[in-house]
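Colleague: Give me a model of this one.
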Amino acid sequence: MTDQRTATETGLEWVASRGIGALAEKMGIEFTEFAIDRCVATMPVEGNTQPVGLMHGGAYVVLGESLGSMAANLHAGPGRLAVGTDINATHTRSATSGRVTAVCTPVHLGRSMTVHEIAITDEAGKRCSTVRITNLIKDR
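Modeller: Alright, predicted model coming up:
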């Protein structure tokens, strides 16, 4: 992968061939960029809220884990599998409408472990949640 456009196209093809999983599909998650150094996805607020109309904190975590785990598996490469071992989230504001956008960047890309940070913002660009996920990489 020589340039970002090629990396993203190849990454999105990889996502399409692998699938995003039933939960991510139910929640309306859409991957828009996918490369080793940056992944982006969006998710609607509607359908992913608490009874009081705020985005559910667990929905932020599902979005973050979907991006972070998929990114770790892309990094792991053929014949290897990344599995989550730790995840945490800090919610700093609540989205109430529209879509949220998650940007996933690596903190550490090792041979046996990855750490990713996922910043989730509302349509105004204000951060709503920060998710951090650690994945163990192992042979299949």
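Colleague: When you work out contacts or count neighbours from here on, use the C-alpha atoms and nothing else.
Modeller: OK.
Colleague: Pull the contacting residues for the residue lying closest to Ala89 once chain neighbours are set aside.
Modeller: Of all residues not flanking Ala89 in the chain, Val131 sits nearest, at 4.3 Å (Cα to Cα, 6 or more residues apart in numbering). Contacts here follow Cα atoms under 8 Å, 6 or more residues apart in numbering; on that basis Val131 touches Tyr60, Val61, Gly64, Glu65, Ile87, Asn88, Ala89, Thr90, Glu117, Ile118, Ala119, Ile120.
Colleague: give me the element the spatially most central residue of the chain is part of.
Modeller: In the chain, the C-alpha nearest the mean C-alpha coordinate belongs to Leu67, at 1.8 Å (Cα atoms, centre = their mean). For Leu67, the host element (DSSP states H and E) is helix 57-76.
Colleague: buried stuff in that helix?
Modeller: Residues of helix 57-76 classed as buried by neighbour count (16 or more other Cα atoms under 10 Å): 57, 59-76.
Colleague: one more to put side by side:
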Amino acid sequence: MDFKTEGTLVEALGIEMVEMTEGRVVMTMPVDERTRQPFGYLHGGASVALAESAASVGAALLIDHEKELCFGLEINANHIKSKRDGIVTATAEIDHRGRTTMVWTIKITDEDGALICLSRCTVAVVQKK
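Modeller: The predicted structure is shown next:
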């Protein structure tokens, strides 16, 4: 699968791919001036962008690109712990693979493995027109 990042939110936030396998995607993101909120901590929206990116790539690995597209349909996130700098890692794993939807759980952790954010993302699978 071609994973284009140039000119995307993924590039703007410094998100990098670590692992892409069937049913599992791992990505990293720096906690820096691009991803902090005004008070100096990791922005919850940046965590959500990382989580949805990981789930969307994971879903894209599982569809028939000749006939289907996939899009984030719903996402929630529980922000467990704050972080000021360093790197966070999102690990997305599939929980449900249906014909029209997939559900992914994404755990975002810090360098020590501490849970920063726990997210669930539903991805819609639609037929190309």
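Colleague: thinking again about what came up before, which position in the second structure pairs with the residue nearest to Ala89 of the first structure?
Modeller: Using TM-score structural alignment, the partner of Val131 of the first structure in the second structure is Ser119.
Colleague: Figure out the helix or strand that its match lives in.
Modeller: Going by DSSP H and E, Ser119 of the second structure is in strand 115-127.
Colleague: Can you show me the helices along the first structure?
Modeller: Here the first structure has its helices, by DSSP state H, at 4-18, 22-26, 57-76.
Colleague: Superposed on the second structure, what's the mean shift for the last one?
Modeller: Right, helix 57-76 of the first structure. Mean deviation of helix 57-76 of the first structure relative to the second structure after superposition (mean Cα distance after the TM-score superposition for the first structure): 0.7 Å.
Colleague: chain center to that helix: distance?
Modeller: 4 Å (Cα atoms, centre = their mean, to the nearest Å).
Colleague: And for the first one?
Modeller: Between the centre of helix 4-18 of the first structure and the centre of its chain there are 14 Å (Cα atoms, centre = their mean).
Colleague: who's in contact with that helix?
Modeller: Met1, Phe31, Thr32, Glu33, Phe34, Ala35, Met70, Leu74.
Colleague: farthest pair in the residues you listed?
Modeller: Within the contacts of helix 4-18 of the first structure, Met1 and Phe31 form the most distant pair, 18.7 Å apart (Cα to Cα).
Colleague: which one of the two has more residues nearby?
Modeller: Phe31 (20 against 12; other Cα atoms under 10 Å).
Colleague: The more buried one maps to what in the second structure?
Modeller: Checking TM-score structural alignment: Phe31 of the first structure goes with Met17.
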